[in-house]
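Q: What follows is a predicted protein model with its sequence.
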Amino acid sequence: MNRYFENAKGILKRLKSKGYDAYIVGGYVRDKVIGLKSDDIDITTSATPEEVDEVFENVKNTGRKFGGVTVIIDDHKYEVTTFRLEGEYAKHRYPKDVSFSKEVFDDIKRRDFTMNALYMDENENINDKFNGLKDIEDKIIRTINDPKERLNEDALRILRAFRFVSKLGFDIELETLAAITSLKHLVKTVTIERIMVELDKIFNGDYQKKAIKYLVKTGISEELYGIDKGLEYISNIKEFVYPLEVFIISDILGDLEDTWRFSNNNYRLIKQVVNLHEVTKENEFNKYILFSNKLDPCLLTNRINVLLGYKDQKQFIMDMYKDMPVMDVCDLKFKGQDILALTTMNNRRLISLVIDDLLYNVIMGIMPNEYEVLKQFSLRRVAELQKEMGDLNE
């Protein structure tokens, strides 16, 4: 038994026992029809948030202004929203005003696509006012009513269309596709954070390539802050490309704009891999590159190189990694404190130069990682640096 689903039906029954209409709506119903597992149940009802409060014990306030509360049963959360009518939209994203309704049709007709306008009662009967079942059968993504009006209201719906292509493999209906193409400029009215959320879902879907081809075909890719050349290239290769790889390839092939909001770690990784690509795309990795950049960034760079048509060096990298004489500076048999103990040098910047020289020579196999060998090299190098400093001071 699916306790999550059974509890949702229990919510419907409880609301109906109190005289309210209530249905499971949207993505859960769509996925159930398609045969996909879903763990995101939304409920729509004629009850107001205050009335929902009176029916259930554990209710959290998550969007009361817009008619939404969260009902918690057995640690499961259910978004319960009052039937709504929406007025004009502001900035192609949010309704200026929202009013509650007692009719489910008022709520259903404001939704984005026909397949998302299905709603289910407590007996699992599915209601379909916009031929969503037929569109699911035909594997079609179609807006409810006029596509230009629907997409102009909320520009995020444009990206959601591609997300559903990537998830389901459906085609976009021709009038909807034409509207997306004509309204492509509206994508830039969506916040970059929200764009990145949708792109992450697009790039992670089972039908990623189909969705990316649509992004390129409609010109939406040109509105996405410098990833158009990357997307065009990726649309023509067979391999699956992970989200961060899309941005790396786009930065290599085009000019990734600073608009994107990456974590500090991902920003540094993108720049590191782009720089490594320039060094290794036509040349072999070596142990010093591997030591300086670490294994995972080198493997990622190699994957990017391969995706861009360059030689695959993965096995070569792994063999080098297994044969590395040192993995960290602390693995050197002769260290910075030895230089301090055996010489008069106390300039830490110059000591770092000596240690860097030791690392390079040991890693590249020029000298063994043996105390006496490294000691003699270091003493000579210290003397050279001290002489150079003395000459500069004369």
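A: Great, that's in hand.

Q: For the rest of this, base every contact and every neighbour count on C-alpha atoms.
A: Fine.

Q: Count the residues that sit near the residue nearest to Leu186 when sequence neighbours are not counted.
A: If you skip the residues right next to it in sequence, Leu186 has Ala155 as its closest partner in space, 5.8 Å away by CA to CA, 6 or more residues apart in numbering. Residues within reach of Ala155, counting by other CA atoms under 10 Å, total 23.

Q: From Pro243, how far off is Ala155?
A: As for Ala155, its distance to Pro243 is 22 Å (criterion: CA to CA, to the nearest Å).

Q: Leu159 too?
A: Plainly put, Leu159 is 15 Å away from Pro243 if you go by CA to CA.

Q: Looking at these two, which one has more neighbours?
A: Each of Leu159 and Pro243 has its neighbours counted (other CA under 10 Å); Leu159 has more, 24 against 15.

Q: ok, that one touching Met196?
A: No. Distance between Leu159 and Met196: 10.2 Å, which falls outside the contact criterion (CA atoms under 8 Å).

Q: can you map out the strands along the protein?
A: According to DSSP state E, the chain carries its strands in the segments 22-25, 42-45, 59-63, 68-73, 76-82, 84-86, 89-90, 94-95, 98-100, 119-120, 126-127, 140-141, 171-172.

Q: Against that first model, consider the following:
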Amino acid sequence: MMQWKWVEAHTAERGMSLLRRLADHGYEGYFVGGCVRDELMGRPINDMDIATNATPEQVLELFEHTVPTGIAHGTVTVILEGEHFELTTYRTEGQYVDHRRPEQVEFVSDLYEDLRRRDFTMNAIARGLDGEYVDPFHGRDDLQKGIIRCVGVPGERFDEDALRMVRGLRFASVFDFELEADTWAALVERRELIRYIATERIRVEMEKMIAGPHPVKGIHLLQKSELVGSMKVHVPCPVARPELLERLERVAGEPWVLRWTLIMLALGFNDEAARQALKQWTFSNAAVDRVVRLLRLHQQLLTVAITDTTDTNNDQQINDDEQTNRNNGQQTNNDMQTDSNSARLTLISGVIHYGQDTAALWRQLYPALPEQDRTHVLRQLYEQAPAWIDQMYAYSLADLCVNGQDVLSALDTRGGPWLGKLMQQLLLAVASGQLSNERHTVLQYARTHAETGGETDA
């Protein structure tokens, strides 16, 4: 009886019931691909794909709840008790178009022919209902040796589908494997074929690589193979700050925004350059915004840290006579208090503009920064941020006791761009505790500000 250790028991049982139903009606059925590989590696399994000699039409007749997902290529999704299983007919593939897709597929009855068309030996292992493995290309041996090896002739596999080159590097990175010599040589020789692959497809592989346990290895392989230079979207190489790339593993792979922000910093990108790059890489607008907000908060906090460093350097230039004339103790305490207050106000402003979640992400990013980047003030921001954020008296305009219309009525004037700026100033003053969140006090502050020129844009 087949036993599965790395998939939920109910998922395994439902998958096996599909194989039993196929067998009861005279068809073959095998688990194939990632689920078999991951079971052998001791990695959690998320889905179970099945290969069968039943045609798509026969599969549709055999099972009640189905979706013709990719019926032209032999794939039917069977839904059993809410779970989805992809059943694909054994097939061979004809000529490939643009080094990515086969022009046509031919359904066959031989499992070996189906496994022979697959990318890497570790993905060309099947497992039957009896629990036995079908492994004609010695994928289990390669798994034990930690080797990524193409099925058959490597150059042919990459000529068929150039995305396999990036997939090979992704597997090597995530599993901490090495590419077999002929597979590596063929990849390097054919690296320019990657220009045929849509950026979106590459981005998906890159996301998995960067989120994995060994992202630095993956990046080094991309650089060494020169695949990066052949992709449709230009990536600066070498990067501006390679030491930041080396620290990727110091932050969590999930949430993914942390590592991608670190990559943007390593590339030397500011917020707008990062926005353009990530859009070119087909990230969603929501994903891009998360990275941009984190970059902007980091840059905002750095301005205080840079000022701190500049002040420290200037202090070192003060000669002995001037230092003697200073009231050392009181002046130092005043300077520290000023720095602390400036840092606190900058953090509060950042939380108002970019959100508490972004501030929390920045604190996860901070430990990955090199020592030379961690100034006294930046370290203080990291240490004090939770308390300072918790002590805020307001977090958004909705928390204020007045709104824009209240301010206009109190000032008896028309709106304009100045109003938005004034409302943000009111929010910062209330959030930081400089101004009590009481209607009379807030409106009086607004009148004073308007009288000193805050309304000039109206």
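A: Yes, it's here. Note that this is a predicted model, so its numbers are computed, not measured.

Q: Switch the strands of structure 1 over to a markdown table; also include mean neighbour count and distance to Glu372 of structure 1.
A: Conversion of those to a markdown table gives the following (neighbours: other CA atoms under 10 Å; distance: least, CA to CA, whole Å):
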| stretch | mean neighbour count | distance to Glu372 of structure 1 |
| --- | --- | --- |
| strand 22-25 | 26 | 75 |
| strand 42-45 | 24 | 71 |
| strand 59-63 | 15 | 68 |
| strand 68-73 | 21 | 69 |
| strand 76-82 | 22 | 66 |
| strand 84-86 | 20 | 80 |
| strand 89-90 | 13 | 74 |
| strand 94-95 | 16 | 72 |
| strand 98-100 | 15 | 79 |
| strand 119-120 | 24 | 79 |
| strand 126-127 | 17 | 81 |
| strand 140-141 | 24 | 72 |
| strand 171-172 | 21 | 70 |
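
Q: about what we covered before: how far away is the residue nearest to Leu186 of structure 1 from Tyr89 of structure 1?
A: In this structure, Ala155 of structure 1 lies at 10 Å from Tyr89 of structure 1, with CA to CA as the measure.

Q: Next: Leu12 of structure 1.
A: When distance is defined by CA to CA, Leu12 of structure 1 is 30 Å away from Tyr89 of structure 1.

Q: next one: Asn152 of structure 1
A: Distance from Asn152 of structure 1 to Tyr89 of structure 1, counting by CA to CA: 9 Å.

Q: now do Val306 of structure 1
A: Computed as CA to CA, the Val306 of structure 1 to Tyr89 of structure 1 distance reads 46 Å.

Q: per the alignment, Ile180 of structure 1 corresponds to what in structure 2?
A: Counting by TM-score structural alignment, Ile180 of structure 1 lines up with Leu187 in structure 2.

Q: how many neighbours does the closest residue to its match other than its chain neighbours have?
A: Computed as CA to CA, 6+ apart, the closest residue to Leu187 of structure 2 that is not its neighbour in sequence is Met165, at 6.0 Å. The criterion is other CA under 10 Å. On that basis, Met165 of structure 2 has 27 neighbouring residues.

Q: Go ahead and confirm Met165 of structure 2 touches Ala186.
A: No. Counting by CA under 8 Å, Met165 of structure 2 does not reach Ala186; the two are 9.2 Å apart.

Q: list residues touching both of those two?
A: Between them, Met165 of structure 2 and Ala186 share the neighbouring residues Phe158, with contact defined by CA atoms under 8 Å, 6 or more residues apart in numbering.

Q: The nearest residue to Asp106 of structure 1 once chain neighbours are set aside and Ser38 of structure 1: what is the separation?
A: Excluding its sequence neighbours, the residue lying closest to Asp106 of structure 1 (CA to CA, 6+ apart) is Leu85, at 6.0 Å. Here the criterion is CA to CA. By it, Leu85 of structure 1 lies 27 Å from Ser38 of structure 1.

Q: And the helices in the stretch 201-350 of structure 1?
A: The residue ranges that make up the helices of the stretch 201-350 of structure 1, judged by DSSP state H, counting those that start in this stretch, are 208-218, 228-234, 243-253, 264-280, 287-293, 295-307, 314-322, 336-342, 348-363.

Q: Output those as JSON lines; include the columns distance to Asp121 of structure 1.
A: Written out in JSON lines, the entries for the helices of the stretch 201-350 of structure 1 read as follows (distance: least, CA to CA, whole Å):
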{"stretch": "helix 208-218", "distance to Asp121 of structure 1": "33"}
{"stretch": "helix 228-234", "distance to Asp121 of structure 1": "42"}
{"stretch": "helix 243-253", "distance to Asp121 of structure 1": "38"}
{"stretch": "helix 264-280", "distance to Asp121 of structure 1": "45"}
{"stretch": "helix 287-293", "distance to Asp121 of structure 1": "57"}
{"stretch": "helix 295-307", "distance to Asp121 of structure 1": "48"}
{"stretch": "helix 314-322", "distance to Asp121 of structure 1": "54"}
{"stretch": "helix 336-342", "distance to Asp121 of structure 1": "74"}
{"stretch": "helix 348-363", "distance to Asp121 of structure 1": "68"}
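
Q: Nearest to Phe170 of structure 1, out of those helices?
A: Proximity to Phe170 of structure 1, assessed across these by CA to CA, is greatest for helix 208-218 (9.0 Å).

Q: and that closest one, which stretch of structure 2?
A: Using TM-score structural alignment, helix 208-218 of structure 1 lines up with residues 215-225 of structure 2.

Q: Aligned counterpart of Lys9 of structure 1 in structure 2, please.
A: Counting by TM-score structural alignment, which is the criterion used here, Lys9 of structure 1 corresponds to Met16 in structure 2.

Q: Might one say that that match is in contact with Leu129?
A: Yes. Contact status for Met16 of structure 2 versus Leu129: in contact at 6.7 Å, counting by CA under 8 Å.

Q: hmm, back to that, among the helices of the stretch 201-350 of structure 1, which is nearest Lys167 of structure 1?
A: helix 208-218 (7.8 Å).

Q: May I see the buried residues of that closest one?
A: Residues of helix 208-218 of structure 1 classed as buried: 208-216, 218 (neighbour count, 16 or more other CA atoms under 10 Å).

Q: again, but for stretch 239-257 of structure 2
A: Taking 16+ other CA under 10 Å as the neighbour-count basis, stretch 239-257 of structure 2 is seen to contain the buried residues 239, 244-249, 251-253, 256-257.

Q: now do the same end-to-end measure for it.
A: Termini of stretch 239-257 of structure 2 sit 19 Å apart (CA to CA).

Q: Identify the residue of structure 1 aligned to His353 of structure 2.
A: Under the alignment defined by TM-score structural alignment, His353 of structure 2 corresponds to Ser292 in structure 1.
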